[in-house]
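*Asks:* could you look at this predicted model? Sequence included:
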Amino acid sequence: MRFDVITLFPELFGPQLTQGITRRAFESRQVDVRLWPLRDHALDAYRRVDDRPYGGGPGMVMLVEPLERALEAVRTDRADESAVPVVHFTPTGQMLTQAVVQQFAQGPGAVLLCGRYEGIDQRFIDRHVTLELSLGDFVLSGGELPALALLDAVARLQPGVLNAPSHEQDSFSAGLLDCPHYSRPEVLQTPEGPLPVPPVLLSGHHAEIARWRRDQMLRLTARRRPDLIAAARAAGQLSAQDEKTLRAADI
């Protein structure tokens, strides 16, 4: 799959594409990321890509014409792949969820549009953008961080990137939050007293461990994200034992 990123700050992507375990996906081109500096598509001597908004107000607006030229260059370079979605990162977009990530991870890629300043000329959005995404109910300085988040989330789902299929137990992958995890030492000595690892995890009984983890996921999700429990019930994803666990926890 291929992701073309239109951005004013391509240098922000370098560390993400070359560090950590997800670099395997980028180096192998399983996730082929190509950066398109927007100023390269400004025609004036100052390489201007923004101007004051019509109607007045604070800030600047990204100009439509450099964006049009950048997108045309991307589509020309992609040739027969020009039908991929154009994604705009904005607080007004739909939430970026694991389900959305999984769709991208199985698709051909996308054009990622990283806005800055007060935003992008709406005429470009109306003409070309097919999907608007948000990381949450807060405002960032630009679309680069959400684009990096999407690329990282997609990369770790590619075959061979992780040492084991650990993403299958990630939060949201099964519709629930992930369970707690423990490692050495077996008993942590603290001023408040010893903190042992839950005994079931040391038992070697795989079925009991799996049940314990499932119960922990259910309890944590019910406390922090009851909406996910409701969605799992509606989808028929909770077993009779799951419901018993929730009743026993008075959740």
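*Replies:* Sure, I can see it. Please read all numbers here as calculations on a predicted model, not as lab measurements.

*Asks:* drop to CA atoms for contacts and neighbour counts, all remaining ones
*Replies:* OK.

*Asks:* can you map out the helices along this structure?
*Replies:* Assigned by DSSP state H, the chain shows helices spanning 14-18, 23-27, 64-78, 98-105, 122-128, 144-155, 206-224, 226-234, 240-248.

*Asks:* list the contacts of the first one.
*Replies:* Looking back up the chat, that one is helix 14-18. With contact meaning Cα atoms under 8 Å, 6 or more residues apart in numbering, helix 14-18 is reached by Arg23, Phe26, Glu27, Leu148, Asp152.

*Asks:* and the two most separated of those residues?
*Replies:* Glu27 and Leu148 (15.5 Å; Cα to Cα).

*Asks:* which strand is the longest one in this protein?
*Replies:* As far as residue count goes, and with DSSP state E defining each element, the longest strand of the chain is strand 86-95.

*Asks:* thinking again about what came up before, got the helices of the chain as CSV, with mean neighbour count columns?
*Replies:* Written out in CSV, the entries for the helices of the chain read as follows (neighbours: other Cα atoms under 10 Å):
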stretch, mean neighbour count
helix 14-18, 14
helix 23-27, 19
helix 64-78, 17
helix 98-105, 16
helix 122-128, 13
helix 144-155, 21
helix 206-224, 17
helix 226-234, 15
helix 240-248, 13
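
*Asks:* right, so of these, which gets closest to Val86?
*Replies:* Going by Cα to Cα, the one of these nearest Val86 is helix 122-128, 6.7 Å.

*Asks:* other SSEs contacting the closest one?
*Replies:* Packed against helix 122-128 by the contact rule (3 or more Cα pairs under 8 Å, 6 or more residues apart in numbering; DSSP states H and E) you find helix 64-78.

*Asks:* what about Asp215, distance to Ala248?
*Replies:* Here the distance between Asp215 and Ala248 works out to 10 Å (Cα to Cα, to the nearest Å).

*Asks:* now do His128
*Replies:* Distance from His128 to Ala248, by Cα to Cα: 52 Å.

*Asks:* what does Leu150 give?
*Replies:* Here the criterion is Cα to Cα. By it, Leu150 lies 38 Å from Ala248.

*Asks:* repeat that for Phe124.
*Replies:* The span separating Phe124 from Ala248 equals 54 Å under the rule Cα to Cα.

*Asks:* alright, now check it against this:
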Amino acid sequence: MRRFLIPFLALAFVILMPRTAFPWGNAPTHFSIGNDLANNHKYSILPATDSPQLFIRANACPDLAWTQTFKNAGLSYIHTLAFADALYYVALEAGNSNWITIAHGYGAHIAADNTVHTTLLANVDEPIHSLVEVSIDTIIYYNGTPIDHSKKHPAWKKINVGIDACDPDLFNRASSRYKADTDYTVPTIQWWNMQFAVLELASSIAAEYTYHELKGNTDLSEAYLQSLVIQGVLPGPWEPVYQDSLDAAEIWIDFHY
């Protein structure tokens, strides 16, 4: 019976959790992408004024769009490149270095997401879509990043989103700009939207960390992903797509330097 427990938990986790931490998984895939862009010498392309730790944590902010708070308020439009641009230009005009760091992390997330969702997961429906992402999260949780497997990151659980990484004032101003430039019908983001949604997202990420620990290792995740490749559900292994995600994020940041 015990050997069936973890697969059952995996399926239950995907079905019962709100779709918050899953898009190209936050816990810790998006943090891993941020870490590579900030600290890996092969991809360290952040401006000197950017805070690496703030940048890494801000990589999670676009998935506020999938929290119940944001969905109920009609704010899911934030998970777009247009909103990432609005965030960046508001930060730039304000001359606020922390805001610029957050905007860089935000845009990196969207660029990475767009890459994986148009390649690896382009033809994959739920619940397999989320199971793939949580499986990749598990592998990165235990193995570090695919760029350098010798780098272990046992302290992933210390990295989570917070209100400082998704500044309410920045998001309020960016939503006003997005509304003026892109879609006047959308609501603006209020500070209370941010307060509730950030807590919701942080709780979801913490829950996924706990799930990885329950899983114990990467064996099931690796076997599951390999089986999907063999069946033709996935077009190939995920590691090259992770690399492509980094490249896409790097291009976005370089353009918004």
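*Replies:* Yep, that arrived. These numbers were taken from a predicted model, which means no experiment stands behind them.

*Asks:* can you pull the TM-score for these?
*Replies:* After superposition, the two chains reach a TM-score of 0.24 (TM-score structural alignment, normalised by the length of the first structure), with 98 aligned residues with a Cα RMSD of 5.7 Å.

*Asks:* could you check how many residues crowd around His131 of the second structure?
*Replies:* Rather than His, residue 131 of the second structure is Leu. Close neighbours of Leu131 of the second structure, defined as other Cα atoms under 10 Å, add up to 20.

*Asks:* and the nearest residue to it once chain neighbours are set aside, what element?
*Replies:* For Leu131 of the second structure, the nearest residue in space outside its immediate sequence neighbours is Val14; the separation is 6.7 Å by Cα to Cα, 6 or more residues apart in numbering. Following DSSP states H and E, the helix or strand that holds Val14 of the second structure is helix 2-16.

*Asks:* name the residues of the helix or strand just after that helix that are buried.
*Replies:* Using DSSP H and E, the helix or strand that follows helix 2-16 of the second structure towards the C-terminus is helix 31-39. Going by neighbour count (16 or more other Cα atoms under 10 Å), the buried part of helix 31-39 of the second structure is Phe31, Ser32, Ile33, Gly34, Asn35, Asp36, Leu37, Ala38.

*Asks:* all helices for the second structure, in order.
*Replies:* Counting by DSSP H, the helices of the second structure are 2-16, 31-39, 52-58, 68-72, 81-94, 97-117, 128-143, 168-181, 191-215, 219-231, 239-255.

*Asks:* neighbouring contacts of the first one?
*Replies:* Right, the one you point to is helix 2-16 of the second structure. The list of residues contacting helix 2-16 of the second structure from outside it, by Cα under 8 Å, 6+ apart, reads Pro127, Ser130, Leu131, Tyr211, Leu214, Lys215, Leu220.

*Asks:* emit the PyMOL select command for whichever of these are buried.
*Replies:* In PyMOL, this line selects whichever of these come out buried by 16+ other Cα under 10 Å:
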select buried, resi 130+131+211+215+220
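
*Asks:* identify the residue spatially nearest to Asn35 of the second structure, adjacent ones excluded.
*Replies:* Once flanking residues are discounted, Asn35 of the second structure sits nearest to Ile56: 5.8 Å by Cα to Cα, 6+ apart.

*Asks:* residues contacting that neighbour?
*Replies:* By Cα under 8 Å, 6+ apart, the contact list for Ile56 of the second structure reads His30, Phe31, Ser32, Ile33, Gly34, Asn35, Ala38, Gly105.

*Asks:* repeat for Pro194 of the first structure
*Replies:* Counting by Cα under 8 Å, 6+ apart, Pro194 of the first structure touches Val187, Leu188.

*Asks:* dump the contacts of helix 14-18 of the first structure into TSV; add distance to Pro37 of the first structure as well.
*Replies:* Putting the contacts of helix 14-18 of the first structure into TSV (distance: Cα to Cα, whole Å) gives the following:
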residue	distance to Pro37 of the first structure
Arg23	21
Phe26	19
Glu27	20
Leu148	15
Asp152	20
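
*Asks:* just the closest of those residues to Ile209 of the first structure, please.
*Replies:* Closest to Ile209 of the first structure, out of all of the contacts of helix 14-18 of the first structure and judged by Cα to Cα, is Asp152, at 29.7 Å.

*Asks:* so how far is Ala99 of the first structure from the closest one?
*Replies:* Taking Cα to Cα as the measure, Asp152 of the first structure and Ala99 of the first structure are separated by 14 Å.

*Asks:* again with Met217 of the first structure
*Replies:* Using Cα to Cα, one obtains 18 Å as the distance from Met217 of the first structure to Ala99 of the first structure.

*Asks:* before we move on, what about Pro66 of the first structure?
*Replies:* 33 Å.

*Asks:* do Leu148 of the first structure as well
*Replies:* Distance of Leu148 of the first structure to Ala99 of the first structure, given as Cα to Cα: 17 Å.

*Asks:* quick check: end-to-end length of stretch 223-241 of the first structure?
*Replies:* As for stretch 223-241 of the first structure, its first-to-last residue distance stands at 18 Å under the measure Cα to Cα.

*Asks:* circling back: any idea how many residues pack against the residue nearest to Leu131 of the second structure?
*Replies:* Other residues close to Val14 of the second structure by other Cα under 10 Å number 20.

*Asks:* CSV please, covering the helices of the first structure and showing distance to Thr90 of the first structure.
*Replies:* What follows is these, written out as CSV (distance: least, Cα to Cα, whole Å):
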stretch, distance to Thr90 of the first structure
helix 14-18, 21
helix 23-27, 25
helix 64-78, 16
helix 98-105, 15
helix 122-128, 11
helix 144-155, 9
helix 206-224, 26
helix 226-234, 24
helix 240-248, 37
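
*Asks:* which of those helices sits closest to Phe89 of the first structure?
*Replies:* For those, proximity to Phe89 of the first structure was assessed by Cα to Cα; helix 144-155 is nearest, at 6.6 Å.

*Asks:* got the angle for that closest one vs helix 98-105?
*Replies:* 70 degrees (axes from the mean of the first three to the mean of the last three Cα atoms, to 10 degrees).

*Asks:* could you give the angle of helix 144-155 of the first structure to strand 86-95?
*Replies:* Between the axis of helix 144-155 of the first structure and that of strand 86-95 there is an angle of 90 degrees, by the same axes, to 10 degrees.
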